[in-house]
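[1] missing the sequence, but the structure's below:
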C-alpha cells in the first residue's frame, strides 16, 4: 500500500512554528512563546490549578489544540514526533506559574517522561518553596504492549491521554485543589485503555520518501502514534464486524494474562464505559461513522453500557490511515468510589473553549432512530397496465441475459473504477456493481422472472434509483422508466416484438435527452447508448449484433474525445487523451451491450 510522501509546508524546519502561529490566529485567546514552542492561555486565572502537557508535534489537535478555558493551560511542543527539551518545558512551567499548583500530564514515551521530569526537578531545585506544587501524571493506555514487554518501559500513551486532559481540566476550572485535580487525572489515567489499528504507517514531512510497510491486503493492530510497529498483522483486511470485536478483546479481556489491565466484569458484563473513537489522521468521516456504529454493536454484545460517545481527530499520527478505540471504565454506581461515575461524566460534559475538543451530546447514546419507508405496494409506483403484462418470448432466456449482464458488470468493476479514478470521482465501477448485485437479488427472490417484461424493467428502474443513486443511477432510472412506458404503448400494437423494442428504445433515448444536455459525441454513457439505438432503429430491430458493435465502438471512441459533460468535464482534457482513458460510464454501457448476446 502506498504512503503519502507529499506534504504542504514552507520548509520542514519551520513547519511546527508555522502551524502553531496558525493555531493562535484561529484562537486569539492563546499565545505563543515562539522560541520555546509553548502555546499558553493568554488570560490564565492564576487562582486555579494549571495543567501543562506536551510532546512531539504531528499529533494535532494534541497537544496545543486543547489549550484554553476548561482544559489545558499550556502545551510544550517538540518537532515532529520528537520530545521538547527540558529548557522548553521549564519555560512552560514558568508561564503557567500560579497560586494553586500545576499538574504536568505526559504520554508514556521515554523522551517525554525524561524531559518533562527533568524540567520538573530543575524547577523544584530553583524554587524549593514550590517543590510540592508541581505534580506529574504519566498516561500509558496502550494495551497492545503486554505486561511482560512493558515491565521496564511501561505502556505507550495514546488517545486516552486526551480524556485525562478533559476531565482534570474541567475540575481545575471549577476551582478544584491541586490534590483533587492530580487525583482525578491519575484515576482517569489508571482506568483507561486504548488500541490502535492502521492500514499503513505515515510519512514525516521533510524525510526521504518511504516505501510501504504493509501490503494492500494487510492491516496492523497495535500500531503506536510514531510509526512504531504493532502487535500483529492481519490479511486480508477484515470487515469492521470482524475487526472491532478483536480490538475490543484487547481492551476488555479478563483472561489474557498479558492484557487484563482493567477489572472488567467479564462475561456477565454490566460495566459502564466512555467510548472514544479517534481518527489517527487519514480516515474519512464516512468510515469513522461506520467504526462508531460497529463498535457500539460489539460493546452491546459484551453487555457493556456506553455512557458517552466521542468521535473525531483527538490524537493523530500525522495522516496515518487508521483509528484507535479508547474505553474509560467508570466506577460502579453501587460501590462508594472517588471520584464517582457522575462526577467523571459531569467533567467530561463540561464546556471546553478550545478548538481541538469535539462536539459531544452529553447524554447516554440511544439506539439509532431510523424511519422505515412505507412498503413498496403502498407507494405510488410505475405499474404496468393490463395490456403491458407481456411475457418474454423465452422467460428463462430473458432472466439469463440479465444475469449475464449483471455478472459482467460486477467483474468489470475494478477496471471501471480505475478509469473513474482518473476521469471522474472514482465511484462509477462501484455504482454499477451495486446496481447489478441488487438486480441479481431481485432475480433470486423471483421478483424479476420474465413473466412480465414491462414490470421487470420498472423494477430495474427502481433499483437504479435506489441501489445506484447519484448521476448514473438517475440516468439509468429515467431511461428504463421511459423504456417501460414505450413498451406499454408499442407491444400491444401490430408491431413485431423486435420492432417494438427498437421503437421503445429510441423513445427512451429521446426522453433521456429531456433531462441531460449530453449528445454524442460527448464522452458520456450517451455515446455508446445512442450509437447502439440508432443502428437498431434504422434496421427496425433486425441487426442486434451490428448495433452492439456500434455501441462498443462508441465507447472506445471516448478515449479520443474531449469531455463536454459529466465528471470528466472537470478533468484536464489533455491528461485524458494522453492516457487514452475511456469514459467509465460509456464503458459500463459497453459491458452491458456486449453481454446481451451469449457468446
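    That came through, no problem. Fair warning: this is a prediction, and the values are worked out from it, not measured in the lab. Numbers count the residues shown, from 1 in each chain.

[2] hey, let's count contacts and neighbours off CA atoms from now on
    Noted.

[3] the strands in this protein, which residues?
    30-33, 38-41, 50-57, 74-80, 102-107, 134-139, 192-198, 219-221, 232-234, 272-279, 305-312, 322-329 (DSSP state E).

[4] can you redo those as a markdown table with distance to residue 486?
    Output for the strands of the chain, formatted as a markdown table (distance: least, CA to CA, whole Å):
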| stretch | distance to residue 486 |
| --- | --- |
| strand 30-33 | 68 |
| strand 38-41 | 70 |
| strand 50-57 | 64 |
| strand 74-80 | 65 |
| strand 102-107 | 69 |
| strand 134-139 | 70 |
| strand 192-198 | 53 |
| strand 219-221 | 51 |
| strand 232-234 | 53 |
| strand 272-279 | 51 |
| strand 305-312 | 51 |
| strand 322-329 | 51 |
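
[5] so can I have TSV of the ones you listed showing distance to residue 438 and mean neighbour count?
    As requested, the strands of the chain are exported to TSV (distance: least, CA to CA, whole Å; neighbours: other CA atoms under 10 Å):
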stretch	distance to residue 438	mean neighbour count
strand 30-33	54	20
strand 38-41	54	25
strand 50-57	47	27
strand 74-80	48	26
strand 102-107	49	26
strand 134-139	49	21
strand 192-198	32	27
strand 219-221	30	23
strand 232-234	30	14
strand 272-279	32	24
strand 305-312	32	19
strand 322-329	31	26
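
[6] okay, now the one to match up with it:
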C-alpha cells in the first residue's frame, strides 16, 4: 500500500486539520469531528449531513453558504455517531429547525434517528430525508433497500438553496424529498479500493473485468463483466437508470462522478457518450457536473446520477453556492 498518510489511525484527524488550515472560513470541531459553516443563521433551517469518510468531497466539501451548515465525519466507511450529529445540531440550529440528510446505509439511518431523538430532548426541531437512489441492487451489504449515493449531492444543493430562501422546515423537507425521489444512480468499478487500516484491496477484481453496480464501500453490484469500452460502460449505466425512471419530457440534471481513481480525461470521455445516449433517448440535459463529487477512496471507475428536475429545482440548483467543492453565483 502506498498512500499519502502518516499512520492509518490518524488519517481522518489529519484530513480535518488540513480542511481547517486550507479553509479558514470553515470551523472544525475536532473533538466531535464536525465541519461547520460559521455561526447559526437565526430564523433559518439548518442542513446537516454526514457519513463515513473516504467519499470526499462528500460531505465536508459541501459545507458552506447555499448548501450544508455542517457535516459529520465518521471513520473511513463507518457511520458517524449520534453524539457527533447532536453536537452538529446544537452548533448550527438557528431556531427554525434542522434537516438531516441521510444516505440509506443502515448505520447512518439508525444513528441519525437516535440523534434526532436526542436533539428533540434538547428542544431542537428536526426532520430527516433518506436518499436511496442506487438502481443497481435492492439490498446490499450495508443496507436494507437501495443505497444512497449521487442524488445526495443534489438534495444537499437544492434543499440548501431552499433553506437559504427562508423556507420552513416542512417546506425544505418537502423539497428534499421531491429531489430524493426524482434521482437515480448507477456505478461501475474498474478496480477495488484500499482502506488505510486494512492495507490491501477490499475485494479482488481481475484486470480484464469490471464490477457493474458497485457500491461506494466496495459492495458487490449486479454482476461482474468483461472490461468494456467507455461507450459500453456509459450505455450500461444509462440503460439501467432510464429503465427505472422516465426522464423524458422535462429537464434533467446529470452528474458523472469519478470514484477517486479515474482521471478527468477519462470521465469526460465517458460523459461524452452519456450525453449522446441521453440525446438519442430524447432526454434533455439542462445542467451537468463532471468530476469527483462522491468517491470511494482510490477506486477507479465512475457513477452516473440523473435527476428529473422541474423549474423550481433548476432555479434552486442555479442559486448561489459557496463551498469548497461547489461554487457559483456568489
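    That came through, no problem. Since this is a predicted model, take the numbers as computed values, not measurements.

[7] Can you calculate the TM-score here?
    In this superposition the chains share a TM-score of 0.95, using TM-score structural alignment, normalised by the length of the second structure; 328 aligned residues with a CA RMSD of 1.8 Å.

[8] thinking again about what came up before, and of the strands of the first structure, who's closest to residue 547 of the first structure?
    strand 219-221 (47.2 Å; CA to CA).

[9] Now tell me what touches the closest one from outside.
    The contact list for strand 219-221 of the first structure (CA atoms under 8 Å, 6 or more residues apart in numbering) reads 144, 195-200, 214, 229-237, 247.

[10] just stretch 119-133 of the second structure next, same as before
    When contacts are defined by CA under 8 Å, 6+ apart, stretch 119-133 of the second structure is touched by residues 86, 89-90, 93, 95-104, 109, 116, 145-152, 169-170, 173, 176-177, 180-181, 183-185.

[11] Look at that stretch and report the distance between its end residues.
    Start-to-end span of stretch 119-133 of the second structure (CA to CA, to the nearest Å) is 27 Å.

[12] swap in stretch 193-212 of the second structure?
    15 Å.

[13] again with stretch 221-234 of the second structure
    Across stretch 221-234 of the second structure, first to last residue, CA to CA, it's 16 Å.

[14] Likewise for stretch 127-140 of the first structure?
    Using CA to CA, the end-to-end distance of stretch 127-140 of the first structure comes out at 29 Å.

[15] Looking at the alignment, what corresponds to residue 289 of the second structure in the first structure?
    Matched by TM-score structural alignment, residue 289 of the second structure corresponds to residue 310 in the first structure.

[16] didn't that match look like it was pressed against residue 360?
    Yes: the criterion here is CA atoms under 8 Å, and residue 310 of the first structure meets it with residue 360 at 6.1 Å.

[17] Can you tell me how far residue 33 of the second structure is from residue 83 of the second structure?
    Counting by CA to CA - residue 33 of the second structure and residue 83 of the second structure are separated by 10 Å.

[18] Could you do residue 49 of the second structure as well?
    14 Å.

[19] do the same with residue 167 of the second structure
    For residue 167 of the second structure, the distance to residue 83 of the second structure - CA to CA - is 27 Å.

[20] Likewise for residue 302 of the second structure?
    33 Å.

[21] In PyMOL, how would I select just the buried ones from the contacts of stretch 119-133 of the second structure?
    This is how PyMOL selects the buried members of those, with burial counted by 16 or more other CA atoms under 10 Å:
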select buried, resi 86+89+93+95+96+97+98+99+100+101+102+103+104+109+116+145+146+147+148+149+150+151+152+169+173+176+177+180+181+183+184+185
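
[22] Give me the subset of the contacts of stretch 119-133 of the second structure lying in helices.
    86, 89-90, 109, 116, 151-152, 169-170, 173, 176-177, 180-181 (DSSP state H).
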